[in-house]
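Colleague: please find the sequence and the predicted model below.
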Amino acid sequence: MDKLIIIDGNSIANRAFYALPLLSNSNGLHTNAVYGFTTMLLKLIEEEKPTHFLVAFDAGKITFRHKEYTEYKGGRAKTPPELSEQFPLIKELLQAFQIPQFELTGYEADDIIGTLTKTADELGEKVLLVSGDKDMLQLASEHVTVAITRKGISEVELYNPEAIKEKYGLTPKQIIDLKGLMGDTSDNIPGIPGVGEKTALKMLHEFGTVEEVLANAGSLKGKMKEKVEEHAQDAIMSKELATIFREVPMETGWSSFRYAGYDGQALSGMFRKLEFKSLLEKMDFTSGVETEDERILVSLDIEVVTAEHVNELLISLGDSAPIHVEVVGENPHHSEIAGISFYIEESEKCFYLSFELLMSEAGAPVRDWLSDASKKKQLLDQHRAELALAWQGVQLRGVDFDVLLAAYLLDPTESNLTLSGLASKYGLPSMKADEEIFGKGAKFRLPELPALSDHLCRKVYTTARAVPVLREDLEKGEMNRLFYELELPLAGVLAEIEMRGIKVDAADLKALGEELASKLDTIMTRIYKLAGTEFNINSPKQLGEILFEKLGLPASKKTKTGYSTDAEVLERLAPYNEVVGEILNYRQLAKLQSTYVEGLLKEVRAETGKVHTYYRQTIAATGRLSSQFPNLQNIPIRLEEGRKIRKVFVPSEPGWYILAADYSQIELRVLAHISQDSNLKEAFLQNMDIHTKTAMDVFGVAEDAVDSNMRRQAKAVNFGIVYGISDYGLSQNLDITRKEAATFIEQYFAVFQGVRKYMDDIVKDARKDGYVTTLLQRRRYLPEITASNFNLRSFAERTAMNTPIQGTAADIIKLAMVQMAERLKQDGLRSRMLLQVHDELVFEVPEDELETMKRIVPEVMAAALKLDVPLRADVDYGLTWYDAK
């Protein structure tokens, strides 16, 4: 028998959005609803193994019900833009899953679902209907099971007619009578005032239907009799509104919903775009997929270099050549080099050189050529190559073009930033992806020499063909300065910083781990005492049994997977019992222990005693750097225990200091310059506290009347404006109503009219040009800015507003890094740059250079880019990174 799964698309998207914290990818695209929707789809596919699948959506706000009752759904709050912008992504995701979707103008998803379930009943086909709306219970039947989500979307309750009878004492059809009597505030269905679920159920158990309740109103007593008689028509209309229409004119047949599985390539691409890294790692998109390769690969003249022919290679290379260094492994600090390939344009010949030969005595002339800055090289990825070679004692100098960097600048939202992907995008010679040659994950293997040399030569050949194309596009896009003066030199600066690393006091880190372990033991003992028994705190099953069965805390009905004990559930339960707060504290400290103590200890390199992070230069659409192996930009500093982790980062030389310089409110200063808002500029020119100034202007009070709450609200709106915050987002940040948040934003724009004008103008410019730029001409294309879809267009508009601000701030800190590296060399200083963390630069400094560095670091940072308001960097120092803040 077939099994059709139908998902109520709007309902599940809403549930997922409010169940998960606001998540976004590096492009600023909110993804929490999409992530929740994705996990539900994967779970349903795995557990239910459907033969047919459909997701139904509302086609628009106006339906036939509005003609009958103009106030239908009139009480609903406007959908937050953070959710609206995710609907197009969910629909794109469904295409990758190859799951059919359907909507029809004038009808709600409920009506489409009602029509399909009626068809299923007629055909005798099995249906699982997934929704967050209990109205759907009216559709339950012998063939249709309704799954209603609980606790967001992580759990569902299954309803067939027997389960509805057990819970409500009603048949599925009587659910509409229940709604007719009690109404539904979420849909603005009136019902009978004063009749709640309990009263409505009592009436229906006695009389059966709304009509019979009204016919027997005379037998009711007191005010209830008056209310029923007075609102009889409301009850009839409410029942009609709650009745799902099951005769939608649908031309699609049952066979249209057949589900054959997802498109692995499309889905993995979608996951990369959304940055669902955990799902990418969890799923194997390559296993069992065999496709016939119809690509025509160009014929190459390849020579595998031997020791006797190294000189021939050098003569051919001359003063400039495209090269490719094949770095094997995700982390270039712990990678192997599979070989190097070179392409000679004049002879149209490729050379392959093994790593063993490169490192041998015979390979010395090639090593010298690589380290000679006068010999110009063009690479796919300078940064990775330079790092991997440096760990082998080989310098890479003289790089004058980086294909990945150029492609990233030309389109920072490109999700397939690989050579094979770029070849396809730019119409370059076709080539196979690395995964096809090497395999992926546990299946990764280096092929034998003929296949290896062929693939590496194809990579350098494609690199050579990409260089002139990308050079021309950079010129057209006016990004030469950004590329040649900022991003390209920065790649070398980053490699130097990463090779240098930052010293970790492993003994102190272990001591911190022991301190955390001791605190965890103390908290564990308290938890056991409060719970009255010992159990595994890390086991959701055991924890759920303790909280909800032994301690009797309020919980929804237990499902087959047990009780949910996620952070949202625990925070809701915290006021009920002291043990919940202790469990939350335990989890926070346990994460610090595992991720930042044990995790950092694993990353300390034995031969250096340091951690060597890796900065990704081509990830964030805003231009920001991203740190990994380990991520030193995400060390938590809100908890004192988290801040203490910075204590283990120390100078690598005795008698030296850690010095940290942090830009002060750089994005707001950039906003003041770009918007030319007089009030905002005045605050920075007068060196006022910007949040106090905003509070004064918005609340209309003197400086001494600004209290801490006013400043907190002003700070939230100041930073929120930079990120295009909505009334919903601000209400969540400040724990106020959406109406209050909207009023606050209106007051802000009434004062800072230049900011409002900038935001209006930049959206107009983006609509005209199709992109926005930073002050250094970093470009971000916004094709959705003219989309007819409101949600896509709204997201693009907010991106247009904040990209010039965030992107310029990213450019400034990068400029400061390049200029600071040059200044250190120019002045012959021994001080070293160690880290970039958001708007902060970290150095290690000898004592005799401390005063000099305290002067020149903020000087260089302030002068990185001239604005109409001063840039300012605050400097501090100490014996550890913790002391320098």
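Modeller: Received, thanks.
Colleague: contacts, neighbours, all on C-alpha from now
Modeller: Noted.
Colleague: please, which helix or strand holds Asp765?
Modeller: helix 753-769 (DSSP states H and E).
Colleague: helix or strand next in line after that helix, which one?
Modeller: Assigned by DSSP H and E, the successor of helix 753-769 is strand 771-773.
Colleague: rewinding a little: who touches the helix holding Asp765?
Modeller: Helix 753-769 is contacted by residues 671-672, 674-678, 749, 771-772, 782, 785-786, 797, 800-801 when judged by C-alpha atoms under 8 Å, 6 or more residues apart in numbering.
Colleague: next, the buried residues of that helix.
Modeller: Using 16 or more other C-alpha atoms under 10 Å as the test for burial, helix 753-769 gives 753-756, 758-759, 762-763, 766-767.
Colleague: look up how far Phe17 lies from Phe271.
Modeller: 18 Å (C-alpha to C-alpha, to the nearest Å).
Colleague: circling back: now, which of the buried residues of helix 753-769 sits nearest Val467?
Modeller: Ala766 (28.5 Å; C-alpha to C-alpha).
Colleague: and Leu834, what does it touch?
Modeller: With C-alpha under 8 Å, 6+ apart, Leu834 has these contacts: 497-498, 500-502, 841-844.
Colleague: which one of Phe271 and Phe17 has more residues nearby?
Modeller: Applying other C-alpha atoms under 10 Å to Phe271 and Phe17 shows that Phe17 carries more neighbours, namely 25 against 20.
Colleague: before we move on, back to that, now distance to Leu835 too, for the buried residues of helix 753-769, in TSV please.
Modeller: Output for these, formatted as TSV (distance: C-alpha to C-alpha, whole Å):
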residue	distance to Leu835
Gln753	38
Gly754	36
Val755	33
Arg756	36
Tyr758	34
Met759	33
Ile762	34
Val763	35
Ala766	35
Arg767	38
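Colleague: got another, please set it beside the one above:
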Amino acid sequence: MSLKRFMVIDGNSLLHRAFHALPPLQTKDGIYTNGVYGFLTMLNKIVEEYSPEYICVVFDKKVPTFRHKEYTEYKANRAKTPDELIMQFDILKDVLKKLNITTLEIDGFEADDIAGTLASIGEKEGLETILVTGDKDYLQLATENIKVLITRKGITNLEIYDEQTVKEKYGINPNQLIDLKGLMGDKSDNIPGVPGIGEKTGIKLIKEFGSLEGIYENLESISGKKLKERLIENRLQAFMSKKLAKIVTEVPINVDLQELRKREPDYNELIDLYRKLEFNSLLNKIRKNTEDNQASDDLVDIDCNYEIVQDLGVIDSIIQSINKNKSVYLKFIQGDKIIGLTIKTETTKTYYIDLIEEDFKEKVLLKLKDIFEDENIEKKGHHLKEDILILLKNKIHLKAISFDSMIGQYIINPSQNSYSIKELAKEYLSVYIKDEDDILGKGKNRKKITDIPLEDRAKIFSVKLEIVSKIENLVKEKIQKYNMNELYYKVELPLVEVLAFMEFEGFAVDIEKLKELGEEFESKMTELTEEIYSIAGEKFNINSTKQLGYILFEKLELPVIKKTKTGYSTNAEVLEKLKGEHPIIEKILEYRRIMKLKTTYVDGLLSLVDKKDNKIHSTFNQTVTTTGRISSTEPNLQNIPIKTDEGRKIRKVFIPSSEEYKLVDADYSQIELRVLAHITDDPNLKEAFYNDEDIHTKTASEVFNVPKSDVTPLMRSRAKAVNFGIIYGISDYGLARDLNISRKEAKLYIESYFAKYKKVKEYMDNIIKEGKEKGYVTTIMNRRRYLPELKSRNFNIRSFGERMAMNTPIQGSAADIIKIAMVNVFNELKKRKLKSKLILQVHDELIIEAHKDELEQVKQILKSQMENAFKLSVPLKVDMKIGDSWYETK
């Protein structure tokens, strides 16, 4: 018969673990929540897995314990708890209160003493106790019925110990771990132990003599003069350390076990608190667990009047309504193929048109083609890029997009984790809706959309479209309030169509050349492998951190830069620091570079080439970056290497789709520095761009106080690092590291720069102040980036916020300009009905696949539209190149 379970959780330990494992999550009000969120994620996981009947969370109190009185230096070397974590203890305790989970903290004792006492009580009551912690000191408490669940890496990896597991791992009984700590000490708690005795020696002694007392009773039997001397000299310290290490199991606890029974949470209060903390995924979990609970009434499916359409006759009446309203909301549903279409107007119900039958689908699309392509009928939806792509594949061009809720919410809050309709429904309407994940599940057991009944499909997607129509005005009002109408209607919405067309067109790839490149890299790796073996004097697995660590730090005796829990670190940072120490380092770095090119780019690209047209159809993401930049995935074409000769070769495989075309690459010249000149209004900086001077040579002349004619290539290179470093808010430490110079010299460069460009310094100081006051900074198009980090008491977090405050208006404004240029170039190509197509955007450059007969027109369009995209106080300049591959245009 299995025992009832009692779960005791070390609150301090788990909250610390979660805080350090997760990035610094914050609410819109700047409240840090990563520790609490991670704690609750672990709590849900272990409660679900172990189903305890009793539960309690124990905490340390901020007062000295009996251990501090015993030894004043106890825990004296602990780093100060970050303010961002301190604020989360009270939040966590508030959440636990709403969850109806008892918390305990007692003056003079630590959390582990309370936990140990509760475990002892549980054992006496015939319960199986599970102690949850990240602290291995708890292992001393393990018995047959007291198990210790240790958090390992991150917040999901857990390892359980009982008495037998401890014996297997350490070779001694759990209670003997107290004696071991008396010998070893504990750096984290500043317990001294016996200097020079580590785990291996300690375990050996305890195995031989049973306990600390047994060791001191048999000192004469101990071999090793030094070891014996250390034990004799530190006798008192060893016994004190054992006392400090022993977890007390008789703390005076004034609580009845029945008070610790697991109870249902106070759902109403918990929902309010989770909303305040913006724990949307945890709100979802409440919904799933409480569908029959009245407390979750405000988390219900929204009312939606919908009709399933399988008859062409109904399509005609829908078309009449759309023509009358002059606007339509729409969303296609796609699995392996088009499955359905939800469609509605402001005055009609929502229609779910079932398109599984191919013949019916074609007839419906044919009937709706004129509606979709009518520029006088506004199209509204969520993530409309998907719908444009679906229609393009069916030779239909969706025109006149006037509202996209995903894009609207992105510019309102670019730091949001998700822009799903489900999230927007919660934020704007305070309602919960089921989406595909709720119905289909996740992971390998996820069902296909076609596996669920038609009625369920119709309801899910009709409700989603209903949400879009209900939040439209709320989203638009916020955009207007934030003064972002121009950004939304003139830049971001038109860009949806541009990106969809770029994805649809794709970029042609020379498959044979790509395979040849793979063979070339494979050959180079083989050659490098043999050279590395020769230098090392033996064969080994170059990709094994452990084997490489042995070769570098034991066999070749190179200086150890960094150690990890598992051994020597051999990461890129370590190898870069070892450059020049031994010829093997350069070879390993080169081997890694070539291997990355082979696996990431050659093998990766080959797997992504569309076999129908030999093109790469990357996905362009409009709602990912906080600065407004576009990103690309599958593959990331913005990350194709350019700094090394081998890396640049990857670009040779990207070619025009036929011999009738050429690639035209138009690249903004130093756009971020031009934006900096515009924003700061610095006369010295602006002068360089007015006169079309080389800005890096000018900066070198200013910083090093020499005539331009005397600027050396090294001076220019360093000035370039300063110019771009200033944009990114670089510190003297960062510049020193980048240029491999002293911090003092780097500081001098930065000070000299600011002395010459005074308005830049003034701007940097003011933008940080402004960001702190407003809570956000903006670009030239009023794009916002929220920066709660600026108010952090943690120096590193605050410094990050300051760098982002300085950089975002510059990088974000450059992103605004390139987006305007993309829209204008795309529209001009379309207006002139040219065969040439915009196929790629990478940071500050646009690539057009231009028909040979249209080359001059394309060049003129690119120059005109890019250089006049936005009126800066300094001229925008574009450099252009033409070639038969992307490589040739660089």
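Modeller: Done, it's in. Note that the coordinates shown come from a computational prediction; the quantities given were computed from them, not determined experimentally.
Colleague: report the TM-score for the pair.
Modeller: Scored by TM-score structural alignment, normalised by the length of structure 1, the superposition of the two chains gives a TM-score of 0.71; 831 aligned residues with a C-alpha RMSD of 6.7 Å.
Colleague: so of the contacts of helix 753-769 of structure 1, which ones are in helices?
Modeller: 671-672, 674-675, 678, 749, 797, 800-801 (DSSP state H).
Colleague: relative to Glu226 of structure 1, which of the residues you listed is nearest.
Modeller: Phe749 (50.3 Å).
Colleague: distance check, the closest one against Gln806 of structure 1.
Modeller: Taking C-alpha to C-alpha, one finds Phe749 of structure 1 at 20 Å from Gln806 of structure 1.
Colleague: more neighbours: these two, which one.
Modeller: Taking neighbours as other C-alpha under 10 Å, Phe749 of structure 1 and Gln806 compare with Gln806 leading, 24 against 15.
Colleague: tell me the contacts of the aligned partner of the more buried one in structure 2?
Modeller: Gln806 of structure 1 maps onto Gln811 of structure 2 when the alignment is built from TM-score structural alignment. By C-alpha under 8 Å, 6+ apart, the contact set of Gln811 of structure 2 is 627, 672.
Colleague: any idea which helix or strand carries Gln811 of structure 2?
Modeller: Going by DSSP H and E, Gln811 of structure 2 is part of helix 795-831.
Colleague: what is the subsequent helix or strand relative to that helix?
Modeller: Counting by DSSP H and E, what follows helix 795-831 of structure 2 is strand 837-842.
Colleague: that following strand: average distance to aligned residues in structure 1?
Modeller: Superposed on structure 1, strand 837-842 of structure 2 shows a mean distance of 1.1 Å to its aligned residues (mean C-alpha distance after the TM-score superposition for structure 1).
Colleague: what does that strand correspond to over in structure 1?
Modeller: By TM-score structural alignment, strand 837-842 of structure 2 lines up with residues 832-837 in structure 1.
Colleague: widest-spaced pair of the buried residues of helix 753-769 of structure 1?
Modeller: Gln753 and Arg767, at 21.3 Å, using C-alpha to C-alpha across the buried residues of helix 753-769 of structure 1.
Colleague: can you pull the buried residues of stretch 520-527 of structure 2?
Modeller: 521-522, 525.
Colleague: picking up where we left off before, among the contacts of helix 753-769 of structure 1, which pair sits farthest apart?
Modeller: Using C-alpha to C-alpha, the pair of the contacts of helix 753-769 of structure 1 lying farthest apart is Ser678 and Thr786, separated by 31.0 Å.
Colleague: contact partners for Gly339 of structure 1?
Modeller: By C-alpha under 8 Å, 6+ apart, Gly339 of structure 1 lies in contact with 325-326, 352-355, 456.
Colleague: repeat the analysis, applying 6 Å as the threshold.
Modeller: Gly339 of structure 1 is in contact with 326, 353-355, counting by C-alpha atoms under 6 Å, 6 or more residues apart in numbering.
Colleague: returning to that earlier point: top of the ones in helices among the contacts of helix 753-769 of structure 1 by number of neighbours, please.
Modeller: That'd be Ala800 among these, by other C-alpha under 10 Å, with 29 neighbours.
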